[in-house]
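Colleague: show me how the following folds:
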Amino acid sequence: MSINPRTIRWGILATGRIAENFATDLALVEGSELVAVGSRRLDAANEFAERFGAARAHGSYEELAADPEVDVIYVATPHSRHLDDVMTCLEGGKHVLCEKPLAMNAADAETMIAEARSRGLFFAEAMWTRTNPNIRRMLQMIRDGVIGTPLQVRAELGYAAEAEKTRMWDPELGASALLDMGIYPLTFAFLLLGEPVSIVAAGVLSDQGIDVNAGATLTYANGAVANIAWNQVAWSDNRGTIAGDAGFVEMTSRFHEPTGFSVTRGDQTETYEEHVIGRGYSHEIIEVADCLREGLTQSALLPQDESLAIMKQLDEILRQLGVTPR
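Modeller: Sure thing, here's the model as predicted:
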């Protein structure tokens, strides 16, 4: 597919809250344009297109995937639909940015990655935390040795999700506090410490078998440990810290979308703030657009192999929690 070097033409698949957030930030990115939206209900697509300035609205995902004016599609459906919806887009010849987590399990994620690679199409998980400029600067400073060797990571994310929010509690819609919230502290630990050598998880399930309140301890070959927690029943402080043998870093709440961070060494604390465009989705939009202009099918910030590795960790944690595979 030929890409205009000046403008990347986006389609958004689905019209829920996350799609609204994405579309709002997309409007802030120079050189990227929302040209089409797809929904299973044409009236919903029309309303979304009018609100966010898309030229065309499609009453099916298949129509969006077939739109010749669209370069790349942001898949904003719940993760229970990702396999079907991503495959529809790839089969339509479209590059894809898929909302996290990539899938319900690692096997489905592997299927999507293999399909994208076989077609020579760009494919990435929309893990916006990885593209946040504060996360990126923090990681670079830690690589440069600002706190010595990182040996302890702590991160948690959670809030009390009302029971009437169906998707968060319905197993058929992929409900899982781990998949919704836990993927963030898990990704945070991966970015800092890499692949663990062991994972030990424990938690509480709902009466429908959904993990709603849980945590895990991960250990690493160099002796580092990560303690992470997630839930959808209580209000967490949503902070992240990294302790090294020469100091520690604390991310502002919420750690996965920080507006700054602090570094403490001895009795000295310094704060850092990198500008975040809009809510922060803008930075993954910029990254995808840059990759497409360069003809890349993967992003160095959103690597497929790492998304798959984390998906396998999610599978293992769910297995330990006793959640039935879906």
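Colleague: could you use CA atoms for every contact and neighbour count after this?
Modeller: Will do.
Colleague: ok, which stretches of the stretch 151-300 of the chain are strands?
Modeller: 198-205, 211-219, 225-231, 240-244, 247-251, 261-265, 268-272 (DSSP state E, counting those that start in this stretch).
Colleague: check which helices and strands the longest one sits against.
Modeller: Helices and strands touching strand 211-219, as assessed by 3 or more C-alpha pairs under 8 Å, 6 or more residues apart in numbering; DSSP states H and E, comprise helix 177, strand 198-205, strand 225-231, helix 304-321.
Colleague: what angle separates it from helix 304-321?
Modeller: For strand 211-219 against helix 304-321, the angle by axes from the mean of the first three to the mean of the last three C-alpha atoms, to 10 degrees is 110 degrees.
Colleague: now the fifth one
Modeller: In this structure, strand 247-251 runs at an angle of 90 degrees to helix 304-321, with the same axes, to 10 degrees as the basis.
Colleague: residue contacts, the residue nearest the centre of the chain?
Modeller: Nearest to the geometric centre of the chain sits M127, at 2.4 Å (C-alpha atoms, centre = their mean). Residues in contact with M127, defined by C-alpha atoms under 8 Å, 6 or more residues apart in numbering, are 99-100, 284, 302.
Colleague: next, the second sequence, to be compared with the first:
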Amino acid sequence: MEHRTTKWAILGPGKIAKKFATGLKDVEGAELYAVASRSKERADAFAEEFSATKAYYSYKDMLEDDKVDVVYIATPHVFHFDNTLLCLEHKKAVLCEKPFAMDSEQVKEMIALAREKKVFLMEALWTQFLPHFQYVMDLLKTEKYGKLKKIEADFGFHSPFNKEHRLYNKSLGGGSLLDIGIYPIFTALSALGVPEEIAAKAKLTTTQVDEDCEMMFTYKNGIKAELHSTVGRKTPTVATFLCENAEITMNSRFHEPTSVSISTKEGTETKNFDVTSNGYNFEAAHVQKMLKQGRTESDQMTFEKSLQLIGLLDEVRNKINLVY
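Modeller: The predicted structure is shown next:
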């Protein structure tokens, strides 16, 4: 693959797939080759909108196309496990949208099959690859502003209650935690690792998914991460890192391309990163780099990190009695 175009396929042409396809246009050496949906109308419409060469009306038919190099899975959470296993059985490289699956056992099985088949697999947590996120993680790692003492991160927007909507539908893995709470948790994991203690409480809807979830992670030396997600109201959606000598803030909305403000006793400085794309190009470019190097696992969004992340999600779910 070293010198040729990477042919991408998208499995599940929904809202997030459109964002990914838009970002893919900004990736050198990338081609949106195919899209698959069980709905002919949706597959055809998506292929036309994003100039995909092929539109398939069954996942299996698309995966049997020898020209497909890598599949981006963009179906609802509950289908990630089965969709990923199907792709891996067909020996197709996989970039699967977050959350990787519904629980740790599913993620372990996905990773085991990827290793058995010697096929690339990565969780599509795009924030990992954004310039502002990597910049802040580097500041924390080098302790440029002293040791990190506390994290505060939230993600909230208002989505009117509708029991049929994906966000409120338990059978589709609804709730704030898996959809957006994953971002504050991922941020804490990236900065501080796995906490020693987790406390959490949630407001559940009549469909028994979490509308609102508050979490407290406690680390050694008493360092804490206060995390919050909600689909009941809009929140600032920022991530703030309180260090010994500065307050570092990933500005709204922190999980997507944004600026970083650093406040010290000398004042506040804001750094912009001049990202002109929607940001999904960075994870896609990383996948292509890994494939061209012949890797079967990302050196940034590793299997270990995905396992730690789903483990934290599992533990929070247990604390708030959220059962799928």
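Colleague: aligned against structure 2, show me the partner of the residue nearest to the centre of structure 1.
Modeller: Matched across to structure 2, M127 of structure 1 falls on L125, judged by TM-score structural alignment.
Colleague: can you check which part of structure 2 stretch 100-114 of structure 1 sits on?
Modeller: Per the alignment by TM-score structural alignment, stretch 100-114 of structure 1 matches residues 98-112 in structure 2.
Colleague: got the end-to-end distance for that stretch?
Modeller: By C-alpha to C-alpha, to the nearest Å, the extent of stretch 98-112 of structure 2 from end to end equals 18 Å.
Colleague: list the buried ones in that stretch?
Modeller: 98-104, 106-108, 110-111 (16 or more other C-alpha atoms under 10 Å).
Colleague: narrow those residues to those in helices?
Modeller: Of the positions in the buried residues of stretch 98-112 of structure 2, 104, 106-108, 110-111 sit in helices, assigned by DSSP state H.
Colleague: so what corresponds to P68 of structure 1 in structure 2?
Modeller: That one, P68 of structure 1, aligns with D66 by TM-score structural alignment.
Colleague: quick one: secondary structure of its match?
Modeller: coil (DSSP: H, G, I helix; E, B strand; the rest coil).
Colleague: pull up the gap between it and N251 of structure 2, please.
Modeller: As judged by C-alpha to C-alpha, D66 of structure 2 and N251 of structure 2 stand 43 Å apart.
Colleague: which of those two has more neighbours?
Modeller: Using other C-alpha atoms under 10 Å as the criterion, D66 of structure 2 and N251 rank with N251 on top: 20 against 9.
Colleague: what residues does that one make contact with?
Modeller: Counted by C-alpha under 8 Å, 6+ apart, N251 of structure 2 has contacts 237-239, 258-261.
Colleague: could you do V29 of structure 1 as well?
Modeller: Counting by C-alpha under 8 Å, 6+ apart, V29 of structure 1 touches 282, 285-286.
Colleague: quick one: average offset of the helix or strand that contains E31 of structure 2 versus structure 1, please.
Modeller: Assigned by DSSP states H and E, E31 of structure 2 belongs to strand 30-36. Average distance, strand 30-36 of structure 2 versus aligned residues of structure 1 after superposition (mean C-alpha distance after the TM-score superposition for structure 1): 0.6 Å.
Colleague: next helix or strand past that strand?
Modeller: helix 40-50.
Colleague: hmm, back to that, residues in structure 1 matched by the strand holding E31 of structure 2, start to end?
Modeller: Per TM-score structural alignment, the counterpart of strand 30-36 of structure 2 in structure 1 is residues 32-38.
Colleague: repeat that for stretch 173-191 of structure 2.
Modeller: Counting by TM-score structural alignment, stretch 173-191 of structure 2 corresponds to 174-192 in structure 1.
Colleague: before we move on, the earlier item: TSV please, covering the contacts of N251 of structure 2 and showing distance to K150 of structure 2.
Modeller: Output for those, formatted as TSV (distance: C-alpha to C-alpha, whole Å):
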residue	distance to K150 of structure 2
T237	17
V238	14
A239	11
T258	21
S259	20
V260	17
S261	16
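Colleague: go through those residues and name the one nearest M62 of structure 2.
Modeller: Lowest distance from M62 of structure 2 to the contacts of N251 of structure 2 (C-alpha to C-alpha) belongs to T258, with 35.6 Å.
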